[in-house]
Every structure is written in C-alpha cells, then in structure tokens.
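>>> take a look and give me a structure for this.
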Amino acid sequence: MGITIQAGRVRFKERLFAAPTPLPDAFSIHLDLIRFSAALAVFVAHLSSFPITRGSVWPALGQYGDAAVTLFFVLSGYVISYTTSFREREAKSYVISRISRLYSVVLIALPLTFLLDSLGLALNPSFYQNQKILWKPESLAGYLSSLFFVNEYQVFAFGGISPGTNGPYWSLSFEASYYLIAGILLFCRKRFAIPASLIVLALAGRTIAALLPLWALGFTLQRLRIPPLRPGLWQLAFWASALLVVFSPRIDAFIPHLGERLFLPWGRGAFNRDITSDYFVALSFAAHLVSARALLAGGCRPLVRLETPIRWLGSLTFPLYLFHYPALCLFAAICPWSESSLARLAFLAALSGALVIALAPACDALKNAIRMHLPSASLRIRSYLARAAR
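As a prediction, this is how the structure comes out:
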C-alpha cells in the first residue's frame, strides 16, 4: 500500500513539474528587459515625487513603484528556482552566489548613501528636513541593520528605518529573508529546515511572511510543466497579462483592499502594505511569465538582435535600484531650477543615471572578487575557530 501511494506521488509530481531545462535565449533576454523596466519604474516614481520634482513627469508614469517591487519578488523566486536547478545545486555554491549578489552592490550603496547624504546636508540642510527626503535622522542602527538585512525585522521594533535617505533599501530585507529560507529548505534536512524557516519568519514579522508566497509563486512557476497550447492562445495570454500589469494602478481602484484591515508595516515610514494589490500584480505577472516562456521558446529575432544592449541594461538593474534615491536627493538639493522645471528633471535624471552607469562596473568587479575570495576566507575562519576551541 505504501509503495503504491509513493508511486502515485511520483507520477503526480512528474505530471505537474517538468525536468529542469535551460531558459530559452529570447525568454532570458525578455526577463532582463523586465528587470530593468521594473527598476526604471521605481526610479521614475521617485523622480516624479515632490520635493524631487513637481508636475514635470506625466503622473501615470509615477504610479508603478510598488508594482515594480512586486515584480522583483516574483522574478527573484523564478530566477533562484532556475539557478538552483542548474548552477547552484550545492549549499556552498548557493551561499556564495547569494552573498556575492547582495553585497556586491550593498557594500557600495551604504558608503555611497552616507557620502551623498553628508554632502547634501552640508550644502542644503533645509532640503533634508523634509520628511520624505530624510524620514528619520541618520543613525548607526539604520546602517548596521541594513548591512545585515534585518532593517525590516519586526522583532527589533525599529518602526521603519533605513540607511539615511535610501528608502528603497527596505525590499532587500525581504529579499535576503527569502534567500535564507529557500537555502534552508533546499539544502537542509526537513526536520531542521521547516522549524528553522518558521523561526526566521517569526523574527522577520508578518509583512515579510505575507509577501513570501509571491516569491514562492515565482519559484514554483519555473518548475511547472507548461501545457501545450496553440500559439494564438499564448499570444492572447501574453498580451492580456501584460496589460493587466500595465493598468494595475487603475484596476486597483476596483479591488477590495485587505490592506485597510490588516496592518502590514513596511519601509522607513512603517507604511501599511496593500497586500491585495501585491497579489493581483503578482498573479498577473505570473501569467505573463508562463505565456512568455511558451511563446518565446521558439525564439524572437527582435529580442535576439537587441541582446547586447538589453543585457547591459539588465546589469544596471540592481545598482539603479539601490543608488538612485540618495543621488536624486543630493542633486535635487543643489539643483538651481524649480521643482516644476523640465531643466531640473533632465538635470536629475542625467546625473543620477550617469552615477549608476559609472559605478555599475565596480559592482561587477566586487561580485567577482567576493566569489573568488569568499571560499578561502571561510576556510581560514573555520581553521581559526577550530584552533581557538582547542
């Protein structure tokens, strides 16, 4: 009887989940384009907000900041599912890749934020008195908690904290938690993994726990077996799901909001997260990912021809996300034009973009250095601890 049940489970799993296969080139390029577009949406949302600018950006373009972060969560789970199926099949390679991915940008973003904020406070302190710019005074706790990605952990009762003006940093606490939980569940024994994951969620708090299913949705989607459908149906699903994401800010007005009943604090202001909107965007984007992979499996010449510039834009995603707001704050503080001026808009966009482009190669170099030296450094630390324990 037990053997029959086990065989049935295996057959069900085989029908539901596909064997790991490489991502089609066109689909991989499409994912890079989505990643950069999401980071750009966050940038535009902040660029269009007062007192950075006022009225010089079409208001509709500034409404995608929250939706873009939701896309990041789903896409992150999808990519981690893929990499752990191929390249990161052992705990050691997974840990090295996750640490190098996060800290290659964080170790530049934190000192950069402090430098830009210090310069801005010296040049125009009154601008930084606006709470939207510097929500709370700069503090060592803000930087240290961010360095270890516990800035959003409700167990510490920070009540909304960030490294200086770097408000977008909040999502890294979520991202790092999901990396940690995925690593525990994938590479540790179940009798340890499940309790350990629940402990992490308990420490992190209800908001990180409430958005974990979005990340898990992306992870599961990558491993699902896609049913065969006619190309016309995949095209319909592709464009319909994309339109749902694009029009999500308008559709949101017609969706019942659980966020009004549930207090899910997030960000440096401990805002109330609207989980209903997050789940709507995530499900719409999930449909887009499934249809895009099926539709682009046979290739797409326009995407392949633009692979080089799209890959380059994709490499800017993380630096753009984590560097842009302190840069915008400094450049807005010293900008001679009024908030509604198009010259101010061009000035802020150009300087912030140039800073991101200039520092992105340093992030790549740091990532390679961490990957190269982290294994030997961990061996030295373990050797030192072993000698100290004798």
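>>> CA only for contacts and neighbour counts going forward, please
Will do.
>>> surely Ser241 is within a helix?
Yes: counting by DSSP: H, G, I helix; E, B strand; the rest coil, Ser241 falls inside a helix.
>>> how far away is it from Ser341?
According to CA to CA, to the nearest Å, Ser241 and Ser341 sit 36 Å apart.
>>> equivalent analysis for Ala253, please.
Counting by CA to CA, the gap from Ala253 to Ser341 is 31 Å.
>>> who has more neighbours out of those two?
Neighbours were counted for Ala253 and for Ser341 using other CA atoms under 10 Å; Ser341 has more, 15 against 10.
>>> okay, that one and Pro51: tell me how far apart.
In terms of CA to CA, Ser341 sits 12 Å off from Pro51.
>>> just Leu296 next, same as before
42 Å.
>>> likewise Ser162?
19 Å.
>>> here is a second sequence; please produce its structure as well for comparison:
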Amino acid sequence: MTRGFSIYLDALRFGAAFIVLLSHWAYPRFTDGVYLWIRELNLGSDAVVVFFVLSGLVVAYAADQRDKTAGRFAFARITRLLSVAFPALMLCYGLDRIGATLWPDAYAGWWYNPIGLGQTLWEGLSFTSQWGNDLTRIGTNGPYWSLSYEAAFYVLFGIALWTKGATRVVALTAGALLIGPRILILMPAWLMGVAAWHMIKSGTLPTRKQSTAAICLPPIAYGIALTLQVPDQLTALSAQVLGLEHTGSFGFSDEFLWNAVLGVLITVHLLGVSAVARDDVRNLPFIRWLAGGSFSLYLVHYPLLQFLSPAMGDFGRTALGYMVLLLTTFIACYLFAEVFERTLKMQRAGLKMAVAWVRQPRVA
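Below is the predicted model:
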C-alpha cells in the first residue's frame, strides 16, 4: 500500500461521498428539477458500488496487516461503524421529528418513514434494516441502507477468515440465510476489492504499459455504457431471465448485474493505479482531511437536506438558495465529522480503558 495509492483511495472515497450528496441534492423537492440531469445519470447508486469495492480492499488490507485476529477485526469494524452510525441515527431522528412537526408537507412522501425511536435504534444499531425480507427506511436517511450491506459483508468475511472446516461451512450457511439473497447478490463487488488487495500484496499487477490501459479504459467504458443505457438494459435482462416484471423486489440490489460489471471496471482501474502509484509523493493533507469526514458526509447529508430545505423558505427555491443548501449541508456534515468521525481513536482508547476497568479484580 504505497502512499500514492493510499492518497488516491482517499480522493476516490471523498469523491464518491460527494457524488451521493449531489445525487440527493438534485431531487426536484430540493432544487426544483434544475439539476435533474444528475439524477438521470444515476451516479449516486454507482458511487455506492465504488464504496463497496474500496471497502473490500481496505478491510482486507486491515485484516491482513493490522487486525490479524478475529477479536481485533471485530473491534475495529464495530467501532468504525458505531462511532458515526449512532450519533447519525440520533441526529436524523431529532431532525425528522422536528421537521415533520414544523413542515409536515415537506415530509409527506416516500422519503420519510416515521418509525419510532426504539425501531430506529434496533434496526440502525444492529445494521439489519435490509436483512432477510426487511426493507426498512430509517426515517429520511436513505443512505443508511448500505451500512446494512457493509455489516453483512464484514460478518461473512470474518467468518471465512477466522473459522475452519465444518464450523466455517455451518456459520457461513447460517449467516447467508439470515442475511438473505438481496445482500448476497451485491457481495461480488465487495469481494472484488478483497481480491484487488491480494493481487496488490502479491505483486500481481499490470505492467507499466498495461497500467495505462487499466487506468484509462474503465472510465471510458463506463461513459460509453451510460450513453448506451447499459445499466437499464442489464436490469431489464435480469428481470426477463428471472421471469419477473421488474427487479423492484430486490430493493437496493435491483441493478445487481450492472453493479457486478461496474465492480470489475473499478477493480481493474484500481489495479492500474496501484501499479504506478509510488511512495515518494507529497502527503496532500487536504485530501486526507476530506476523506477523514467522508463517512459523515455520506451518512448525515440526507436528513440535513430534508430539514434545511423547508427551513430556508422561499429563498431555498432560488438559484442562490440551491447553492446555499448544498454548502450548508456540506459544512454541517464536516462539523459532525469533527465531533464523531475524527475522534475514533480517542473513542476506541476510552472504550478499551472502560473494558479494562470493568475487568479489574475487585478487592472485597
């Protein structure tokens, strides 16, 4: 993992989160259809696949180079998710309840599921809102669905990595049945990231000449695919082969064939970048800083957009108002990150100290 490649991954991580923000900001209820072309490109859904491939690569790297035991792996993954997810759930719940009271018309739509605090915390903190037959939307926080997928991938990966023989078979089977097929059909993209790390580690990378093609051809192929409406065609083909009218019952996995193709393009691109990325590059702290708040940007922006848009009144329906909404949401997300996401090391240290204190023998 060279410094150059690490910086590139950080830039990609922030870029994907920002594209998801733009994709939701472009909804007509926020920007009156002015930026609907962003929605029509469906870039937000594709950006989540970028996250999945990156996650597979980074988690495989961390498990291999840093965690090395099941306990450390579980601690790292759980704390990473909960450090942002728990405060995001509470913020979302609070904003949704206040917003729905002040501006009920703005919350009267498919985008708001007014579940109670108990269900919010249970489904949100267990990361099971998309497992099995569940398709629960957490308030207005649409992006939260992907954490349900991420947690499932972590569980199955951990089982595969740290169990053996019959125990592994039984645990993987039980896990797969509990998680359900909707999530499993998107796991190939995540596993491509895992495979990418092992190829990088073993040095199985494109040559210098091949790397140019590996870097450039996937973005070109992606642009051509969007122009030719390949995602829609593959989704229609999926429904036809399965004998369905459409793939809506698959929830957020409705484009699973296209997502697999996109996963291949992203993986090839990353392998090409890894082949030419070097250690002797500047650290670029601004890129690191942006990436360090990207999880918060991804997870908090939607309820903020939903709350701030009606709060801005008529000004929010102007060209300047659209930009103010975008900028205010962005700033609020990064303020949130300062308090929660960037304090992960401190949170982990505090948790370890608390556990050690509880385990201390008490003198009678």
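>>> neighbour count winner among Ser162 and Pro51 of structure 1?
Per other CA under 10 Å, whichever of Ser162 of structure 1 and Pro51 has more neighbours is Ser162, with 28 against 18.
>>> my guess is the more buried one meets Ser146, correct?
Yes: using CA atoms under 8 Å, Ser162 of structure 1 is in contact with Ser146, at 6.8 Å.
>>> joint contacts of those two?
The contact sets of Ser162 of structure 1 and Ser146 overlap at Tyr169 (CA atoms under 8 Å, 6 or more residues apart in numbering).
>>> and Phe295 of structure 2, what does it touch?
Phe295 of structure 2 touches 17, 84, 337, 341, counting by CA under 8 Å, 6+ apart.
>>> and for Asp96 of structure 2?
Contacts of Asp96 of structure 2 (CA under 8 Å, 6+ apart): 139-140, 303, 307.
>>> and if we set it to 6 Å?
Going by CA atoms under 6 Å, 6 or more residues apart in numbering, Asp96 of structure 2 touches no other residue.
>>> that one -> structure 1?
In structure 1, the residue matched to Asp96 of structure 2 (TM-score structural alignment) is Asp117.
>>> mean deviation, the helix or strand its match falls within versus structure 2?
Element membership for Asp117 of structure 1 (DSSP states H and E) is helix 91-123. On superposition with structure 2, the mean distance recorded for helix 91-123 of structure 1 (mean CA distance after the TM-score superposition for structure 1) is 1.0 Å.
>>> so for that helix, what gets flagged as buried?
94-106, 108-110, 113-114, 116-117, 120-121 (16 or more other CA atoms under 10 Å).
>>> please compute how far it lies from its chain's middle.
Remark: helix 91-123 of structure 1 is offset 14 Å from the chain centroid, using CA atoms, centre = their mean, to the nearest Å.
>>> for Ala270 of structure 1, see how far away the match of Asp96 of structure 2 is.
Relative to Ala270 of structure 1, and taking CA to CA, Asp117 of structure 1 is found at 21 Å.
>>> what angle do the longest helix along structure 1 and helix 91-123 make?
Taking DSSP state H as the criterion, structure 1 has its longest helix at helix 342-389. Angle, helix 342-389 of structure 1 to helix 91-123, by axes from the mean of the first three to the mean of the last three CA atoms, to 10 degrees: 130 degrees.
>>> list the helices and strands helix 342-389 of structure 1 packs on?
Using 3 or more CA pairs under 6 Å, 6 or more residues apart in numbering; DSSP states H and E, the elements in contact with helix 342-389 of structure 1 are helix 91-123.
>>> rerun at 8 Å
Counting contacts by 3 or more CA pairs under 8 Å, 6 or more residues apart in numbering; DSSP states H and E, helix 342-389 of structure 1 packs against helix 25-47, helix 91-123, helix 317-334.
>>> those helices: which one's closest to Tyr78 of structure 1?
helix 25-47 (10.1 Å; CA to CA).
>>> which parts of that closest one are buried?
25-47.
>>> do stretch 178-192 of structure 1 as well
Neighbour-count burial for stretch 178-192 of structure 1 [16+ other CA under 10 Å]: 178-184, 186.
>>> before we move on, what about stretch 295-307 of structure 1?
Applying 16+ other CA under 10 Å to stretch 295-307 of structure 1 flags 295-296, 300, 303-304, 307 as buried.
>>> between those residues, which is nearest Ala141 of structure 1?
Nearest member of the buried residues of stretch 295-307 of structure 1 to Ala141 of structure 1, counting by CA to CA, is Glu307, at 41.8 Å.
>>> map Leu234 of structure 2 across to structure 1 for me.
In structure 1, Leu234 of structure 2 lands on Pro256 (TM-score structural alignment).
>>> SS state for the residue nearest to the spatial centre of structure 1?
With distances taken as CA atoms, centre = their mean, the residue of structure 1 nearest its centroid is Phe72 (4.2 Å). Recorded secondary structure, Phe72 of structure 1: helix (three-state DSSP).
>>> Ala292 of structure 1 matches what in structure 2?
Checking TM-score structural alignment: Ala292 of structure 1 goes with Val273.
>>> how about its match, what does it touch?
5, 211, 214-215.
>>> quick check: the farthest pair among the residues you listed?
Farthest pair in these (CA to CA) is Phe5 and Ala214. Separation: 14.6 Å.
>>> measure the match of Asp96 of structure 2 to Leu229 of structure 1 for me?
Noted for Asp117 of structure 1: a distance of 53 Å to Leu229 of structure 1, by CA to CA.
>>> coming back round to it: so how far is Gln129 of structure 1 from the match of Asp96 of structure 2?
12 Å.
>>> measure the mean distance from the helix or strand harbouring Leu270 of structure 2 to structure 1 post-superposition.
Following DSSP H and E, one finds Leu270 of structure 2 within helix 256-276. Here the mean offset of helix 256-276 of structure 2 against structure 1 after fitting is 0.7 Å, by mean CA distance after the TM-score superposition for structure 1.
>>> helices or strands next to the helix or strand that that helix is followed by in the packing?
Toward the C-terminus, helix 256-276 of structure 2 is succeeded by helix 285-291 as the next helix or strand (DSSP H and E). Packing partners of helix 285-291 of structure 2 (3+ CA pairs under 8 Å, 6+ apart): helix 3-25.
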